[in-house]
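A.B. asks: Any chance you could fold what I've pasted below:
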Amino acid sequence: MTATSAAPSETPPAAPFRCFGAGDPLYERYHDEEWGHPVRGDAAVFERLALEAFQSGLSWITVLRKRPAFRAAFAGFDPGVVARFGEDDVARLLADAGIIRNRLKVEATIANARAVLALAERGGSVSDLLWSHTPDPAPPAPRTWADVPVSTPGSAALAKALKAAGLRFVGPTTAYAAMQACGVVDDHLAHCPARAAAGVR
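C.D. replies: The predicted model follows:
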């Protein structure tokens, strides 16, 4: 999820409240329980990278509402299963109205599953690769959404590393959104109670 897709206001409130998602129970749960919380493990990181790629050009809530269908269509984002998808699976996915039917993104997700497995066979890990780009020191808590970047030098470096490992649809903006989603950076606004819960400082 990019900063622009979440931003409801540029003015910080006087009292703490969730910095996005208010009014939609699904979005509220995502804000409170997932976004900015640490995510580790190749399958979990593969899912976030895939969903962020599908979100490109769309609102995050669209992807969030379709996530159960995505998980069903992509075998729970198990890289070992998705890596074996062939042309019949591509056709099945492009016929599935429950997901975002974009051939380039579907094919990139399958290719990325194969890249995740190939990285593991070389003794690496896409999860470790992501977390190796944790900013040090951590950036200060943003006060408004205007303070939240859409990409950073760190996300550009991560995108370059992911592409070198064979992954597609992982430009600096998508890489930064994955860093936010997986808690590598915590971009909850300074006033937001979720900053205390997310566990990344």
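A.B. asks: Please make it C-alpha for all contacts and neighbour counts, starting now.
C.D. replies: Will do.
A.B. asks: in the lengthiest helix in the chain, what's buried?
C.D. replies: Criterion DSSP state H: the longest helix present in the chain is helix 103-121. Residues of helix 103-121 classed as buried: 105-117, 119 (neighbour count, 16 or more other CA atoms under 10 Å).
A.B. asks: mind putting these in TSV, distance to residue 176 included?
C.D. replies: Below are the buried residues of helix 103-121 laid out as TSV (distance: CA to CA, whole Å):
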residue	distance to residue 176
105	18
106	21
107	22
108	18
109	18
110	21
111	20
112	17
113	20
114	22
115	19
116	19
117	22
119	21
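A.B. asks: tally of neighbours for residue 164?
C.D. replies: The number of residues packed near residue 164 is 11, by other CA atoms under 10 Å.
A.B. asks: Pull out the buried residues from the helix or strand just after the longest helix of the chain.
C.D. replies: Going down the chain from helix 103-121, the next helix or strand is helix 126-131, by DSSP states H and E. By neighbour count on 16+ other CA under 10 Å, the buried set for helix 126-131 is 126, 127, 129, 130, 131.
A.B. asks: Here is a second sequence; please produce its structure as well for comparison:
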Amino acid sequence: MNKFLIVGLGNIGPEYALTRHNAGFMVLDRLAAQHGFTFSLTRLAYTAKWQYKGKQFFFVKPTTYMNLSGKAVLYYMKQENIPVENILVLTDDKDLPFGKLRMKPKGSPGGHNGLRNIDELLNTQAYTRLRIGIGNDFAKGKQVDFVLGQFSEDEMIQLPDYLDRLGEVVLAFCTMGIQFAMNNYNQ
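C.D. replies: Next up is the predicted model:
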């Protein structure tokens, strides 16, 4: 059975729950709610296992905080014996407008400390990432406040549909392959 490691990036704690930086966590939480699986606190992360269409999904929400996300990714990649080509990392991206997404088979961290740490610990940039657009509507010097801030009222209204679409991309990547997912969902 094909196994996939799906990693949603975010920060633990109620103060971060609905922040833009936790978009990766939100997608996994939405999938869990829709498909009836639950997360448990395990080593370095909240994890969940789920089977769908003959594939095994291993979901990870690192508890290491964003900048050390690679520790959890590397640990569960080895623990579950999952090849790097079956890893999907979901991360917020301020360079994409809210509501847009982009899947890429590899790439640079682009200033994202969570991705940078994963790159360093896996010793490669050749893992798939799903970039979740959060926009960049912030004043000079206010990037941290924006990224760690809550979604706007308007965005909160659109968020459920956006999370559903992102969940569809995760399932498409694992069941239909990266090319199908990129062709059908990249904007």
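A.B. asks: Quick check: TM-score for this pair?
C.D. replies: Superposed pair, TM-score by TM-score structural alignment, normalised by the length of the second structure: 0.29. Supporting alignment: 105 aligned residues with a CA RMSD of 6.0 Å.
A.B. asks: Is it possible to get the buried residues of helix 126-131 of the first structure out as CSV so that each row also shows distance to residue 158 of the first structure?
C.D. replies: Shown next, in CSV, are the buried residues of helix 126-131 of the first structure (distance: CA to CA, whole Å):
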residue, distance to residue 158 of the first structure
126, 11
127, 12
129, 8
130, 7
131, 9
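A.B. asks: Quick one: neighbours of the nearest residue to residue 118 of the second structure once chain neighbours are set aside, just the number.
C.D. replies: Counting by CA to CA, 6 or more residues apart in numbering, residue 70 is the residue found nearest to residue 118 of the second structure once chain neighbours are left out, at 3.8 Å. Residues near residue 70 of the second structure, counting by other CA under 10 Å, number 23.
A.B. asks: what helix or strand does residue 70 of the second structure sit in?
C.D. replies: Assigning secondary structure by DSSP H and E places residue 70 of the second structure in helix 69-79.
A.B. asks: ditto for residue 51 of the second structure
C.D. replies: If you go by DSSP H and E, residue 51 of the second structure is part of strand 45-52.
A.B. asks: same deal with residue 162 of the second structure?
C.D. replies: For residue 162 of the second structure, the enclosing helix or strand under DSSP H and E is helix 153-176.
A.B. asks: do the same with residue 63 of the first structure
C.D. replies: Secondary structure from DSSP H and E places residue 63 of the first structure in helix 60-73.
A.B. asks: same for the very next helix or strand once past that helix, what does it pack against?
C.D. replies: Proceeding N to C from helix 60-73 of the first structure, the next assigned helix or strand is helix 79-82, under DSSP H and E. If contacts are counted by 3 or more CA pairs under 8 Å, 6 or more residues apart in numbering; DSSP states H and E, helix 79-82 of the first structure sits against helix 103-121.
A.B. asks: so the closest residue in space to residue 8 of the second structure that isn't next to it in sequence is in which element?
C.D. replies: Excluding the flanking residues, the one nearest residue 8 of the second structure by CA to CA, 6+ apart is residue 24, at 3.9 Å. If you go by DSSP H and E, residue 24 of the second structure is part of helix 23-35.
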